[in-house]
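Participant: Build me a model from this:
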Amino acid sequence: MAVLSEEQSMLRDAAKSWVQEKSPVTAFRKMRDSGAELGYDAAAWNEMAEMGWAGVIIPEEYGGSNFGYLSMGLILEELGRTLTASPLLASALAAASALVLGGTDAQKSEWLPKIAEGTAVGALAVDEGAHHAPDRVAAEVKGGKLSGKKTFVLEGMAANVFVVSAKGDDGALGLYLVRGDDAGVTRTRLHLADSRGAANVEFKDAAAEPLTGGKDLLEKVLDRARAGLAAEMLGSAIQAFETTLDYLKVRVQFGQVIGSFQALQHRAAKMFTDLELARSTVEAALAAIDADSPDTPELVSLAKAKMGDTFHLVSNEMVQMHGGIGMTDAHDAGFYLKRARAAEAAFGNQAFHRDRYARIQGY
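Facilitator: As a prediction, the model looks like this:
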């Protein structure tokens, strides 16, 4: 595990304590069963913001703590353990990153304090099809007005401001800010397998403010979102593994605890080693972002691809090793499997990132 500073250790411990006390998996089940339109518990989100989590990567002059991306990853990992749904990834990481890296002083002053306080939610609107393909963009801006459609926008129903990829008047790809209350914004709620908040969003002559940085900014923001999501997936996969391991130690079949069966021991060992390798890649990616390392893109793609494979494996094994009960909605195993599938696809699946890694390496 990465060597943490005193502040980071305190942040991680606070997150661990909060999710165990205030946001166990039963809280996620309750939120899902309530049919919450936003896909998260607003009261829980307010508590997270009050603890300062929404401002972890935001500079101090805009109300944040500027603790960095590894610190944000520690929080997301703990939230992932209990499948806590919140706008932390979409708003406090992705949208906030776009503003920090490419916003004007006026844009930063208007939105970053609100995002840090949790009073405003940002959303990153990039994809236009069924799969992650940030280069395939039909949305365009003409005369300061943005038109186009975006799919699978995380926290799209809750967003007060959208960070939208589109082609400008010169045909170059870039990011633009669009206010959520603009008359040209239409949202359609999506019901995803993992019960998180998402929407398809249509922009029709919506007023758009450009961010500086063009396509390079888009890639930097996406890499930060990917690394954060990988950290959340790591927490979910670790919890799924630990829950399964506990079950192997108590479930008796054929007069023996099933954890004594060598075949299951081998499968558990495989999961453990994969999780350790996955942690190394995730922490390396987050540390590279904090250090502004030139190899950040390849480390992020490595982390997202490895974490996708690992969470896929562990969620499958969780269901299989729990047997019949693991296939019922009454057990939590299904939640982890559904979250794994949705998280794999978000911001690029394993195939996308293997291809991207190979291209970066020159193959």
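Participant: going forward, measure contacts between C-alpha atoms and count neighbours the same way
Facilitator: Noted.
Participant: List the residues that contact the residue sitting nearest the centre point of the chain.
Facilitator: In the chain, the C-alpha nearest the mean C-alpha coordinate belongs to Leu229, at 3.2 Å (Cα atoms, centre = their mean). When contacts are counted by Cα atoms under 8 Å, 6 or more residues apart in numbering, Leu229 is found next to Leu76, Leu89, Lys304, Ala343.
Participant: which residues does the second one contact?
Facilitator: When you say that, I think you mean Leu89. Applying Cα under 8 Å, 6+ apart, the residues near Leu89 are Leu76, Ala225, Gly228, Leu229.
Participant: Among the residues you listed, which are located in helices?
Facilitator: Leu76, Ala225, Gly228, Leu229 (DSSP state H).
Participant: any chance of the residues you listed in TSV, plus distance to Ala139?
Facilitator: Shown next, in TSV, are the ones in helices among the contacts of Leu89 (distance: Cα to Cα, whole Å):
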residue	distance to Ala139
Leu76	31
Ala225	21
Gly228	26
Leu229	25
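Participant: want to put them side by side, so please do this one too:
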Amino acid sequence: MDFNLTDEQTMLKDTVQRYLADTYDFDTRMKAVHAGTGWNPAVWKAFAEELGILGAPFAEAHGGLGGGAVENMIVMEEMGRAMVLEPYLSTVVIGGGALKAAGGALAEAVIPEIIAGNAIIAFAYAEPQGRYHLTDLVTTAKKDGAGFVLNGHKSVVTSAPYATHLLVSARTSGGQRDVGGVSLFLIPADLPGITRRDYATVDGGAAADVYFENVAVSADHLVGAADAGLAILERVVDEATAAVCAEACGLLRVLQATTLDYAKQRKQFGRPIGDFQVIQHRIVDMFLEVEQAVSITLMATLKLDTDERAAAVSMAKAKVGKAAKFVGQNAVQIHGGIGISNELSVGHYFKRATLIEGLFGSVDHHLDRYERLTMG
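Facilitator: From the prediction side, this is the model:
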């Protein structure tokens, strides 16, 4: 198995890294956070028009770069380094991933709009009672003539306050937790009957609880076949989980490097705190956690198109979740009181790393899933 990046992938990495280093520093990010919008539309436009990275995982026939999961990994790690707020995960990885898996007229129409930066997708899949179980659905889409009528409630829908489209999971048949009867819909976010309760997230982004009340949905908005959406849903959630692992790797690299630099400068008793053995041990352990997270994320990404996808992703998410907790907590502790201040970037990286710990499944959830998948 080849772990080296191709020339094109290296160019993509360098391009994203340079752009973010030049235009997306901590102060610039915090301006968007304080504005309360949860993102910067001008940055999203630059991603589409100047860099072309919104097309990274899409086929050249759609106007993309012809990449896939590895390209998503590269972009997400660099976005993790800069704590990018913009919705690459929900729009490109999840929304675009679902459309790629389903194909058809809807994919042909929407994927070019994603690449152009015009379509912004929010992933409305989580429900208050569902925890991490994708089939636990109270939201229903009942057949009504040639279309469907959607009713229900989705919680913590990231990017929903400014999304143009919602990717919604709903039950079209069967009982609340049945494996069959799950369908996916990609619908305009402004359809009559859709209401939102918007709020800021702890990491500076924007999310909403989304309510559907007798929302009329055309059959043309189905992603894949009716009652058969679970396979696509499971696939895109695994792909998204691998992508947030990559984002976490970028975050953790910055936390480890920033903490090392601080330990060389901060003095106590007339000496840099990095001279003390206990601090040295912690920083070395942080480095090891980061490198292990990077390696296991790459392995999971390379297995997304194999039969080992689910087990590899759960193994990676469990390891990355532990690393996020260990590196984040130690970074804050070594920095002392300023580590949790709003003025220092470390505290904000820690918040995002903490959120990622539980995103698409906690450590315990993925350990349990890995055991079920590999031990019968």
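Participant: Could I get the TM-score for this pair?
Facilitator: The pair, once superposed, lands on a TM-score of 0.95 when counted by TM-score structural alignment, normalised by the length of the first structure; 358 aligned residues with a Cα RMSD of 1.5 Å.
Participant: Can you tell me what the residue nearest to the centre of the first structure aligns to in the second structure?
Facilitator: With TM-score structural alignment as the criterion, Leu229 of the first structure lines up with Val244 in the second structure.
Participant: Gly348 of the first structure too?
Facilitator: Looking across to the second structure (by TM-score structural alignment), Gly348 of the first structure lines up with Gly361.
Participant: Which residue ranges of the stretch 201-350 of the first structure form strands?
Facilitator: Assigned by DSSP state E, counting those that start in this stretch, the strands in the stretch 201-350 of the first structure fall at 209-210, 252-253, 256-257.
Participant: right, so these: which one is the most enclosed?
Facilitator: When these are scored by mean count of other Cα atoms under 10 Å, the highest mean neighbour count falls to strand 209-210 (a mean of 21).
Participant: and Asp22 of the second structure, how many neighbours?
Facilitator: Using other Cα atoms under 10 Å, Asp22 of the second structure has 8 other residues around it.
Participant: and it, how far is that from Thr15 of the second structure?
Facilitator: Using Cα to Cα, to the nearest Å, Asp22 of the second structure is found at 11 Å from Thr15 of the second structure.
Participant: Next: Thr91 of the second structure.
Facilitator: Between Thr91 of the second structure and Thr15 of the second structure the distance is 20 Å, computed by Cα to Cα.
Participant: Please apply the same query to Asn151 of the second structure.
Facilitator: Going from Asn151 of the second structure to Thr15 of the second structure by Cα to Cα gives 43 Å.
Participant: Looking at these two, which one has more neighbours?
Facilitator: Asn151 (20 against 16).
Participant: Three-state assignment for the more buried one, please.
Facilitator: Three-state call for Asn151 of the second structure (DSSP: H, G, I helix; E, B strand; the rest coil): strand.
Participant: give the contact list for it.
Facilitator: Contact partners of Asn151 of the second structure, counting by Cα under 8 Å, 6+ apart, are Thr139, Thr140, Ala141, Tyr211, Phe212, Glu213, Asn214, Val215.
Participant: ok, of the residues you listed, which one's closest to Ala160 of the second structure?
Facilitator: Minimum distance to Ala160 of the second structure across the contacts of Asn151 of the second structure is 11.4 Å, recorded for Tyr211 (Cα to Cα).
Participant: Quick one: map that closest one onto the first structure.
Facilitator: Counting by TM-score structural alignment, Tyr211 of the second structure corresponds to Glu202 in the first structure.
Participant: swap in Ser341 of the second structure?
Facilitator: When the first structure is aligned by TM-score structural alignment, the residue opposite Ser341 of the second structure is Thr328.
Participant: now the helices for the stretch 101-250 of the second structure?
Facilitator: Ranges of helices in the stretch 101-250 of the second structure, per DSSP state H, counting those that start in this stretch, are 104-115, 230-265.
Participant: Could you give me the buried positions within the shortest one?
Facilitator: Buried residues in helix 104-115 of the second structure, counting neighbours by 16 or more other Cα atoms under 10 Å, are found at Leu106, Ala107, Val110, Ile111, Pro112, Glu113, Ile114, Ile115.
Participant: Closest to Asp7 of the second structure out of these?
Facilitator: Nearest to Asp7 of the second structure out of those is Ile115 (Cα to Cα; 21.8 Å).
Participant: thinking that closest one is in contact with Phe47, fair?
Facilitator: No. Counting by Cα atoms under 8 Å, Phe47 is not a contact partner of Ile115 of the second structure; they are 9.2 Å apart.
Participant: quick one: common contacting residues for these two?
Facilitator: Contacts common to Ile115 of the second structure and Phe47, judged by Cα under 8 Å, 6+ apart, are Ile53, Leu54.
Participant: Reduced to three states, what does the closest residue to Ala59 of the second structure other than its chain neighbours come out as?
Facilitator: Spatial nearest neighbour of Ala59 of the second structure, chain neighbours left out: Gly66 (4.2 Å); criterion: Cα to Cα, 6 or more residues apart in numbering. When classified by three-state DSSP, Gly66 of the second structure comes out as coil.
Participant: returning to what we had before: adding distance to Asp295 of the first structure as columns, could you present the contacts of Leu229 of the first structure in CSV?
Facilitator: As requested, those are exported to CSV (distance: Cα to Cα, whole Å):
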residue, distance to Asp295 of the first structure
Leu76, 23
Leu89, 22
Lys304, 15
Ala343, 23
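Participant: Going along the chain, name the strands of the stretch 1-150 of the first structure.
Facilitator: 122-125, 140-142, 145-154.
Participant: any idea which of these is most buried?
Facilitator: strand 122-125 (a mean of 30).
Participant: packing partners for it?
Facilitator: Here strand 122-125 of the first structure touches strand 145-154, strand 161-167, going by 3 or more Cα pairs under 8 Å, 6 or more residues apart in numbering; DSSP states H and E.
Participant: hmm, who's touching that strand?
Facilitator: 90-92, 94-96, 115, 150-156, 159-165.
Participant: Quick check: it compared with the second structure, mean distance?
Facilitator: Following the fit onto the second structure, the mean deviation recorded for strand 122-125 of the first structure is 1.3 Å by mean Cα distance after the TM-score superposition for the first structure.
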